[in-house]
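Colleague: Fold the following for me, if possible:
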Amino acid sequence: MKLAITGKGGVGKTTLASMLARTFADHGNRVLAIDADPDANLAAALGIPPALSIKLQPITGMKELAEERTGSTGGFGTLFKLNPAVSDLPDRFCITHDGIRFLWMGTLVKGGSGCACPENTLIKRLMGHLLLERNDVVIMDMEAGLEHLGRGTSQAMDALIIVVEPGQRSIQTAFQIMKLAEDLGIGDVFVVGSKVRDEGDRCLIETLIPRSRLLGFITFSDDIKRADLENIAPDKIALDSLAEVRAIKERLVACMAER
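Modeller: Okay, here's the model as predicted:
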């Protein structure tokens, strides 16, 4: 299964991505978790020790690698390959921790709409490889935009999951993302309510989000907050939240099986 997790900043995307990765791994799946968010926190949420994560760098920042794979010699207007070899990169740059493989993708270069620089070309080709040519469960923690997903790769996504918190701005962002997903041809778009404190919060989300799209809720948790403060994977101490994510995963699998 290939999943992208997105939503407005601070709503709990990374928490959901890390816990989904854990539930799939615990079920015996080979899981690849990808951080494609500029506020890169997925490594910490997966419990990767700082001594390991400090050595990481995003693939988007590997200019020499991009130039090597694309054949670019640098400079404006340089010709380069649009289909570089990338099949070795996941195994070369992944860190494996507690049964989950992690890859720091990084964000695309903001060089204008449709930037065709070597770095972006490498990333889009790598994304296509991960979504189209590998059998891993891929869980990608994204920013609110869908820049990483071109029209070709977007159709390989099994589902886009938008995380919302109780609030009009967060839900408005969700509908904007749904429109982007529709434009890219992503048919299966779901929503998870996060940081829900009471029945009023649930009711707000249930009123605005179609029932067919709503996978479930993650209750506001002091244990998740403590995990962040202590740099611990939330699935290790926020056990009630992990149970909620397991239920979300089961509903997702059931929804996909019905389609």
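
Colleague: from here on, contacts and neighbour counts on C-alpha atoms
Modeller: OK.

Colleague: you'd agree residue 80 is up against residue 70?
Modeller: Yes: under the criterion of Cα atoms under 8 Å, residue 80 makes contact with residue 70 at 5.2 Å.

Colleague: if I look at those two, which residues touch both of them?
Modeller: Jointly contacting residue 80 and residue 70 under the rule Cα atoms under 8 Å, 6 or more residues apart in numbering are residue 118.

Colleague: Chain neighbours aside, what residue packs nearest to residue 204?
Modeller: Excluding its sequence neighbours, the residue lying closest to residue 204 (Cα to Cα, 6 or more residues apart in numbering) is residue 166, at 6.7 Å.

Colleague: how many other residues sit next to the one you found?
Modeller: Counted by other Cα atoms under 10 Å, the residues lying close to residue 166 total 19.

Colleague: Likewise for residue 145?
Modeller: 16.

Colleague: Run through the residues that contact it.
Modeller: Residues near residue 145 by Cα under 8 Å, 6+ apart: 6, 177.

Colleague: What helices and strands are in contact with the longest strand that the chain contains?
Modeller: Identified as the longest strand of the chain according to DSSP state E is strand 189-196. If you count contacts as 3 or more Cα pairs under 8 Å, 6 or more residues apart in numbering; DSSP states H and E, strand 189-196 packs onto strand 159-164, helix 199-208, strand 214-219.

Colleague: can you give me the angle it makes with strand 159-164?
Modeller: Interaxial angle, strand 189-196 versus strand 159-164 (axes from the mean of the first three to the mean of the last three Cα atoms, to 10 degrees): 30 degrees.

Colleague: Report the buried residues of strand 189-196.
Modeller: 189-196 (16 or more other Cα atoms under 10 Å).

Colleague: export the residues you listed to JSON lines and tack on distance to residue 84?
Modeller: What follows is these, written out as JSON lines (distance: Cα to Cα, whole Å):
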{"residue": "189", "distance to residue 84": "30"}
{"residue": "190", "distance to residue 84": "33"}
{"residue": "191", "distance to residue 84": "35"}
{"residue": "192", "distance to residue 84": "36"}
{"residue": "193", "distance to residue 84": "39"}
{"residue": "194", "distance to residue 84": "39"}
{"residue": "195", "distance to residue 84": "41"}
{"residue": "196", "distance to residue 84": "44"}
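
Colleague: ok, so of these, who is nearest residue 230?
Modeller: Closest approach between those and residue 230, by Cα to Cα: residue 195, at 19.2 Å.

Colleague: compare with the first, here's sequence two:
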Amino acid sequence: MRVAFVGKGGSGKTTLSALFARYVASRGGPVVAVDADINQHLGMALGLAESALPRPMGSHLTEIKEYLRGDNPRISSAAAMVKTTPPGSGSRLLRLDEDDPIHTGFSVVTPEGPRLMVTGPFSEDDLGVACYHSKVGAVELYLNHLLDGAGEYVVVDMTAGADSFASGLFTRFDMTFLVAEPTRQGVSVYRQYRDYAADYGVPIAVVGNKIHGPGDVAFLRDQVGDDLLVCLEHSPAIRAMEQGRPFTLQDLEPANSQALGTLLDRLDSQEKDWFRFGRQAVQFHLRNATAWANRATGEDLAAQIDPGFVFGPTRVSLSR
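Modeller: Model (predicted):
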């Protein structure tokens, strides 16, 4: 199952992404946490020093594309492979329970179990000339080629606000948790996200954060209604973690630990819709091909779509 944490900048989505990844890993399943935010802080929240971070995916796009395209005859080269290029016969597909050059080359194991992958920050060569979505495209390619099964989890810390809608990445998840503080600003981001996602069948639940009392819960309930799934109360333990002091899940307040369990229960109850996933992969690829990618590559990228390819765990990679 894939889950995205989104929300206003400063809402706590990175912290909750890290806590949820730790919590799920403590239950024994394989977990990959992905930092897809322009502010790269997920590794820190997972207890890693900056020197221990993995190689950034966004700086090695050609290497990633070369591996994923395998011997797919519809993809002429890595240069012709864009962020929305879907897999087809001959593509290399990824599994969380297998070693491959993507998982071994671009992830590290964090102290409490989750693997961490990062898009990486801007480089000197990017400043003034590149868009961060070109780096986040590595995450979209990763998810398009991933066959995740029951009891396997990918937790993605997304860019702040509604910036996620600049690509089709927002449709690559089984569940989206929108982290909202009990403020008008937090609620406005929820409404914007809800409205943009409405036509794409993207399941959204609101996670109230930094709650100081019943009044905060009542405010969120009044503003977002039944979309409010659970609230996390203001936490001295989490603040200590954010300040760099020692922290484990056992330090978390019982109510907040229970809230993480509620999030996992909601994710596990979500039906995996491979048909929608595949249909939207094709939809956004065609949209990008027409808007810019055909012109950028000099090819008709609609030809990359394999009409006989079926998304889902029954598929096996034809190129290893």
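
Colleague: What strand or helix carries the aligned residue in the second structure for the residue nearest to residue 204 of the first structure?
Modeller: For residue 166 of the first structure, the aligned position in the second structure is residue 182, judged by TM-score structural alignment. Per DSSP states H and E: residue 182 of the second structure is located in neither a helix nor a strand.

Colleague: same question, the one 4 residues further on
Modeller: Using DSSP H and E, the secondary-structure element containing residue 186 of the second structure is helix 184-197.

Colleague: Who are the packing partners of that helix?
Modeller: Judged by 3+ Cα pairs under 8 Å, 6+ apart, helix 184-197 of the second structure is in contact with strand 2-7, strand 175-180, helix 214-224.

Colleague: can you tell which of those is closest to residue 102 of the second structure?
Modeller: Distance to residue 102 of the second structure, taken as Cα to Cα, is lowest for strand 2-7 among these, at 17.2 Å.

Colleague: Number of residues surrounding residue 183 of the second structure?
Modeller: The number of residues near residue 183 of the second structure, taken as other Cα under 10 Å, comes to 13.

Colleague: So which bits of stretch 244-256 of the first structure are buried?
Modeller: Neighbour counts over stretch 244-256 of the first structure (16+ other Cα under 10 Å) mark 244-249, 252 as buried.

Colleague: Other residues contacting the helix or strand that contains residue 267 of the second structure?
Modeller: Assigned by DSSP H and E, residue 267 of the second structure falls within helix 254-269. Under the criterion Cα under 8 Å, 6+ apart, residues 1, 3, 19-20, 23-24, 174-175, 229-233, 249 lie in contact with helix 254-269 of the second structure.

Colleague: mind listing the strands for the second structure?
Modeller: Assigned by DSSP E, the strands in the second structure fall at 2-7, 31-35, 108-109, 115-118, 153-157, 175-180, 204-211, 228-233.

Colleague: what's the mean distance for the longest one versus the first structure?
Modeller: When you say that, I think you mean strand 204-211 of the second structure. Strand 204-211 of the second structure differs from its equivalent in the first structure by a mean of 0.4 Å after superposition (mean Cα distance after the TM-score superposition for the first structure).

Colleague: Residue 235 of the second structure matches what in the first structure?
Modeller: In the first structure, residue 235 of the second structure lands on residue 221 (TM-score structural alignment).

Colleague: Out of the contacts of helix 254-269 of the second structure, the closest to residue 152 of the second structure would be?
Modeller: Nearest to residue 152 of the second structure among the contacts of helix 254-269 of the second structure is residue 1, at 6.0 Å by Cα to Cα.

Colleague: any idea how far residue 64 of the first structure is from residue 167 of the first structure?
Modeller: 43 Å (Cα to Cα, to the nearest Å).

Colleague: ok, back up a step: and the two most separated of the buried residues of stretch 244-256 of the first structure?
Modeller: The distance between the two most remote of these (Cα to Cα) is 12.4 Å, for 244 and 252.

Colleague: what's the residue closest to the geometric middle of the second structure?
Modeller: Closest residue to the average C-alpha location of the second structure: residue 156 at 2.7 Å, with Cα atoms, centre = their mean.

Colleague: residues in contact with that residue?
Modeller: Going by Cα under 8 Å, 6+ apart, residue 156 of the second structure touches 2-5, 17, 33-36.

Colleague: Now with 7 Å, please.
Modeller: Neighbour list for residue 156 of the second structure: 3-5, 33-36 [criterion: Cα atoms under 7 Å, 6 or more residues apart in numbering].

Colleague: same check, this time on residue 71 of the first structure
Modeller: Taking Cα under 7 Å, 6+ apart, we find residue 71 of the first structure in contact with 80-81.

Colleague: swap the cut-off to 10 Å and go again
Modeller: 65, 78-82, 84, 118 (Cα atoms under 10 Å, 6 or more residues apart in numbering).

Colleague: Report the buried members of those.
Modeller: Neighbour-count burial within the contacts of residue 71 of the first structure applies to 80, 82, 84, 118; the criterion is 16+ other Cα under 10 Å.

Colleague: Please say which position in the first structure residue 60 of the second structure maps to.
Modeller: Aligned partner of residue 60 of the second structure by TM-score structural alignment: residue 62.

Colleague: now its match, nearest residue through space, not along the chain?
Modeller: Residue 62 of the first structure sits nearest to residue 119 (Cα to Cα, 6+ apart), 7.6 Å away.
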